[in-house]
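> Here is my input; please provide its structure:
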Amino acid sequence: MVGAEALSVVAVGRLLGALASGLNLVSMWSALALLSVWTSIYVPWAVFAATLGACALLARISAVAPASPSAAGRWN
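This next block holds a predicted model:
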């Protein structure tokens, strides 16, 4: 249950990050278009996926490790 909650937080962060990045890319593209500089928008999907995977892995480990039975036995 704790691991699923951590992954849902990562998913919400991914959506908010993608929204902020998309808004930034569109605003930069439109500002360049006002200067008559036409360019394409490039999104490095491999880097995006690797960062998302690393965040999900670290969030899951950080959430599950303190909640594991072996960790609970150390404090008793």
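
> Please count neighbours and contacts with C-alpha atoms only from this point.
Fine.

> Tell me, how many residues neighbour the closest residue to Val64 other than its chain neighbours?
Excluding the flanking residues, the one nearest Val64 by Cα to Cα, 6 or more residues apart in numbering is Gly3, at 5.8 Å. Neighbour count of Gly3, defined by other Cα atoms under 10 Å: 18.

> for comparison, sequence B:
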Amino acid sequence: MQMLDEDEFTVLFTKRIWELSSEKGWPFGKEPSEYARTVARAYWLSLHAEGWSPQECADEDASYWSEAPHCPS
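Sure thing, here's the model as predicted:
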């Protein structure tokens, strides 16, 4: 996989976080874009550097969400 710069990674990571939040609820009760911005850099520096895609990183992150409240109506 091609290494993305941090901005490119964050855009794709955030998009996937939004997709996952529609299925699983908001991550830890936080708005998905705000949440993604707070954690994307850590994934970019660690797992993406090991060859993980932004989508794989987001999927990994979502595996830790537990019964997050759904987005407000």
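
> Superposed, what's their TM-score?
Once superposed, the chains reach a TM-score of 0.33 (TM-score structural alignment, normalised by the length of structure 2), with 43 aligned residues with a Cα RMSD of 3.8 Å.

> Would you confirm that the residue nearest to Val64 of structure 1 contacts Pro66?
No: assessed by Cα atoms under 8 Å, Gly3 of structure 1 is found out of contact with Pro66, at 11.1 Å.

> Next, the contact list for Ala67 of structure 1, please.
By Cα atoms under 8 Å, 6 or more residues apart in numbering, the contact list for Ala67 of structure 1 reads Val2.

> buried ones in stretch 8-19 of structure 1?
Neighbour-count burial for stretch 8-19 of structure 1, with 16 or more other Cα atoms under 10 Å as criterion, is recorded at Val10, Arg14.

> Helix or strand: which one has the most centrally placed residue in structure 1?
Taking Cα atoms, centre = their mean, the centroid of structure 1 lies closest to Arg14, which sits 3.7 Å from it. Arg14 of structure 1 is part of helix 2-34 when elements are defined by DSSP states H and E.

> Same check on Gly53 of structure 1?
According to DSSP H and E, Gly53 of structure 1 maps onto helix 45-67.

> I am finished for the moment; much appreciated.
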